[in-house]
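S.K.: I'll drop the sequence and a predicted model, then ask my questions.
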Amino acid sequence: MTTFLGLDLAVWWFLVVGAVFTGYAVLDGFDLGAGAIHMFFKREESRRVALNAIGPVWDGNEVWLVIGGGTLFAGFPVVYGTVFSAFYVPFMLFLVALIFRAISIEFRSKEKMGWWHKMWDWSYSVASIVVALSLGVVLGNIIQGLPIGADREFHGNWLSFLNPYALLVGLTTVALFAQHGAVYLLLKTENRIFTRLTLIVRQTLRVFTGLYLLLSVATLWYVPHMLRVFLAQPWLFAVPLLTLGLVLSIGRLVRRRRYFPAFLCSGSIAAMLLLTVAAGLFPVLVRSTLNPAWSLTIYNAASSHKSLGIMLTIAAIGIPLVATYTGFVFWVFRGKVRLDDASY
């Protein structure tokens, strides 16, 4: 088995894929969250400010989704083929929503009519919610497992995706992104919309906390295999406990007007939740509900060692460059939003 720094290449690719998708959840999560709460702003100026707060970064954040798909295909092509085939309908809905979200942002300011602005405001908000919900539903089904046969093919139908646990994960994802987006907008706004956002942060945080606790209980019931993993390694319980601590910290930080630490805590929650999932599934990538022996793991679904080694070198160069560029964009466009003639 080929190794690097004491870990075999399949484990490294598991970490790379997880890190990239976590980056997408943290970065595009606040974009989607800002869209989810967009219709809570009643004034035209407030909606424009909210749009321009994400204007310089939203399309760059979506690059992480493309990288995530690329790393999954490069490292685990069997998983890529099986999952994308299984989730064909949800992914099509996801892509349509992504398209409408993008054109809503770009088209809104092209005309001055009030009905035109309202139409694209609703399109933007609904599309953002659908994207977040779709991601959560897909994640919920991955956590539970899929009916994968010995042929590594999906043996189910798309209606089975709409099960109670997956829908609960989807709603929790929407709530998580909504509070993440609200905290981000606190960093970028002032005056009337800022006052409105302080209320929205508290409301979204309450909703997310309630759904997170409900989801934690539901996971014990619907996903017993994850519980067995945590019971076998009790130190893993530190991850969900740390997540709960981060949730409780956000409200206190916002009350103290420490908005940037609150934003870091909010993003860390998304990372911790995905880390919890990864810890509960490893080394399985897609668990088969038909027969655990047919599950797709980081070993039986990985590319050849030579491919993993070459692609790991490329990833080690490319991903830090994208991360650096992302940080540069955030630095350039730091500070409060000011509307001008070039604004959305």
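M.R.: Thanks, I have the structure now. Numbering: from 1, shown residues only.
S.K.: from here on, contacts and neighbour counts on C-alpha atoms
M.R.: OK.
S.K.: Run through the residues that contact T172.
M.R.: Contact analysis of T172 by Cα atoms under 8 Å, 6 or more residues apart in numbering lists 136, 208, 211-212, 215.
S.K.: could you pull out the strands for this protein?
M.R.: Assigned strands in the chain, in chain order: 3-4, 7-8, 284-286, 296-297 (criterion: DSSP state E).
S.K.: quick one, helices of the stretch 51-200 of the chain?
M.R.: Per DSSP state H, counting those that start in this stretch, the stretch 51-200 of the chain carries helices over the ranges 58-61, 63-75, 77-86, 88-107, 114-144, 164-188, 191-222.
S.K.: Put this next to the first one:
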Amino acid sequence: MATFLGLDYPTWWFLVVGAVFTGYAILDGFDLGAGALHLFFKKDESRRIALNAIGPVWDGNEVWLVIGGGALFAGFPEVYATIFSAFYIPFMLFLTVLILRAIAIEFRSKETMTWWRKSWDIIYSISSITIAVLLGVVLGNIMQGIPIDKDFEYQGGFWNLLNPYSIITGVTVLALFMMHGATYLIMKTESRLNAKLRVLAKNTSRFFVISYITLTMATLIYLPQTTDKFRENPYLFTIPVLTILTIINTRRLLEKGVYFKAFLSSALTSALLL
């Protein structure tokens, strides 16, 4: 098999796909997290400021998802076909809430009526939460494997995808994005909203730590073969250790008021989880 810089082409494609989806988790993760936190802001002004903070970047961040899908198709067409066939219903739901979220962001400010804005706020926040959980559910199923036949056709149903492990993964991804989103908004706000976000950042980091520990325990239960990988490659133990350290470091930097570095530390947490 042909190689480039000592690696074969499938390995290069694997690295490219991994890098692109990691970039998506980092970049779209913070604006999805901001959306998940949206209803925690009680005042219309606070919600408007939070939306303005992601306004210049939210649509561009979603481009990474398109690039990731294209890279997966180019590098691993059979994997692409199997995944999109198996997760057809989740992906259709994902696209629906993605569209609703975009509409909510654009339409919210078109009218000043309280009911109008609150309705779009609810749609925006629920859509953001749903997207994060769906991404986690897909990731959880990929991690534990899905039943396919010799022709790479998915042999399960939609409800098979909603298993305990995938749901725990979905909640963990949501917690991660909420922590990441709070860190980003802290960097973009000031005064009373900034103080509220610092409290939210502490609470969401606790939520993520609990979810991460739960996911780790679930992995040992549902995927016991992973312990073999850790025994064969002891350096893998550095990943969960570094993940916890980056969370601690994020909170430390937030307390010191070094917000950009705190955001980078939160981004590193996202990369390590993937």
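M.R.: Sure, I can see it. What you are looking at is a predicted structure, and each value in this text was computed from that prediction instead of being measured.
S.K.: How alike are these chains, TM-score-wise?
M.R.: TM-score of the superposed chains, computed with TM-score structural alignment, normalised by the length of the second structure, equals 0.99; 274 aligned residues with a Cα RMSD of 0.7 Å.
S.K.: So for G33 of the first structure, which of the helices of the stretch 51-200 of the first structure sits nearest?
M.R.: Between G33 of the first structure and these, the shortest separation by Cα to Cα is 3.8 Å, and it involves helix 164-188.
S.K.: can you tell me what part of the second structure the closest one aligns to?
M.R.: On the basis of TM-score structural alignment, helix 164-188 of the first structure is assigned to residues 164-188 in the second structure.
S.K.: Just give me the mean distance for the matching stretch relative to the first structure.
M.R.: Mean deviation of stretch 164-188 of the second structure from its aligned counterpart in the first structure after superposition (mean Cα distance after the TM-score superposition for the first structure): 0.4 Å.
S.K.: Same check on stretch 127-134 of the second structure?
M.R.: Between stretch 127-134 of the second structure and its aligned partner residues in the first structure, the average distance after superposition works out to 0.2 Å, using mean Cα distance after the TM-score superposition for the first structure.
S.K.: again, but for stretch 196-205 of the second structure
M.R.: Between stretch 196-205 of the second structure and its aligned stretch in the first structure, the superposed structures give an average distance of 0.7 Å (mean Cα distance after the TM-score superposition for the first structure).
S.K.: Now that stretch: buried residues?
M.R.: Of the residues in stretch 196-205 of the second structure, those buried under the neighbour-count criterion (16 or more other Cα atoms under 10 Å) are 197-198, 200-205.
S.K.: Kindly report the same for stretch 130-148 of the second structure.
M.R.: Residues of stretch 130-148 of the second structure classed as buried under the neighbour-count rule (16+ other Cα under 10 Å) are 130-141.
S.K.: The first structure: matching residues for that stretch?
M.R.: Mapped onto the first structure using TM-score structural alignment, stretch 130-148 of the second structure covers residues 130-148.
S.K.: and in the second structure, which of the contacts of T172 of the first structure remain?
M.R.: Among the contacts of T172 of the first structure, the ones still in contact in the second structure (both residues aligned by TM-score structural alignment, their matches' Cα atoms under 8 Å) are 136, 208, 211-212, 215.
S.K.: Mind putting those into CSV with distance to D28 of the first structure?
M.R.: Listed next are these as CSV, based on distance: Cα to Cα, whole Å:
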residue, distance to D28 of the first structure
G136, 14
F208, 18
L211, 21
Y212, 20
L215, 22
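S.K.: what about the closest residue to D149 of the second structure other than its chain neighbours, how many residues close to it?
M.R.: In space, not counting the residues next to it along the chain, D149 of the second structure is nearest to Q155; the distance is 6.8 Å by Cα to Cα, 6 or more residues apart in numbering. Neighbourhood size, Q155 of the second structure [other Cα atoms under 10 Å]: 11.
S.K.: Okay, Q155 of the second structure and V79 of the second structure: tell me how far apart.
M.R.: According to Cα to Cα, to the nearest Å, Q155 of the second structure stands 15 Å off from V79 of the second structure.
S.K.: ok so, going back, between the helices of the stretch 51-200 of the first structure, which one is closest to F4 of the first structure.
M.R.: With respect to F4 of the first structure, and counting by Cα to Cα, the nearest of these is helix 63-75 at 15.2 Å.
S.K.: Superposed on the second structure, what's the mean shift for the closest one?
M.R.: Once the two structures are superposed, the average separation between helix 63-75 of the first structure and the matching residues of the second structure is 0.4 Å (mean Cα distance after the TM-score superposition for the first structure).
S.K.: so what's the spatially closest residue to I148 of the second structure that is not a sequence neighbour up against?
M.R.: Excluding the flanking residues, the one nearest I148 of the second structure by Cα to Cα, 6+ apart is Y154, at 4.5 Å. The contact partners of Y154 of the second structure, by Cα under 8 Å, 6+ apart, come to 82, 85-86, 146-148.
S.K.: Could you tell me which of the residues you listed remain contacts in the first structure?
M.R.: Using both residues aligned by TM-score structural alignment, their matches' Cα under 8 Å, the first structure keeps these contacts from these: 82, 85-86, 146-148.
S.K.: between the residues you listed, which is nearest T269 of the second structure?
M.R.: Minimum separation from T269 of the second structure among those (Cα to Cα) is found for I146, which lies at 26.8 Å.
S.K.: ok, that closest one to G181 of the second structure distance?
M.R.: Separation of I146 of the second structure from G181 of the second structure (Cα to Cα) stands at 31 Å.
S.K.: do G23 of the second structure as well
M.R.: Using Cα to Cα, G23 of the second structure is found at 15 Å from G181 of the second structure.
S.K.: more neighbours, the two?
M.R.: Set side by side, G23 of the second structure and G181 give different neighbour counts by other Cα under 10 Å, the larger being at G181 (31 against 19).
S.K.: That one reaches D28, doesn't it?
M.R.: No - when contacts are counted by Cα atoms under 8 Å, G181 of the second structure is not listed as touching D28 (9.4 Å).
S.K.: overlap in contacts of those two?
M.R.: Joint contacts of G181 of the second structure and D28 (Cα under 8 Å, 6+ apart) do not exist.
S.K.: what do we get in the first structure for F21 of the second structure?
M.R.: Applying TM-score structural alignment, one finds that F21 of the second structure aligns to F21 in the first structure.
S.K.: Now do the contacts for its match.
M.R.: Residues in contact with F21 of the first structure (Cα under 8 Å, 6+ apart) are 64-65, 68.
S.K.: nearest spatial neighbour of K188 of the second structure, skipping sequence neighbours?
M.R.: Nearest residue to K188 of the second structure, sequence neighbours excluded (Cα to Cα, 6+ apart): A53, at 6.1 Å.
S.K.: And for that neighbour, the neighbour number?
M.R.: Neighbour tally, A53 of the second structure, other Cα under 10 Å: 19.
S.K.: All set now, cheers.
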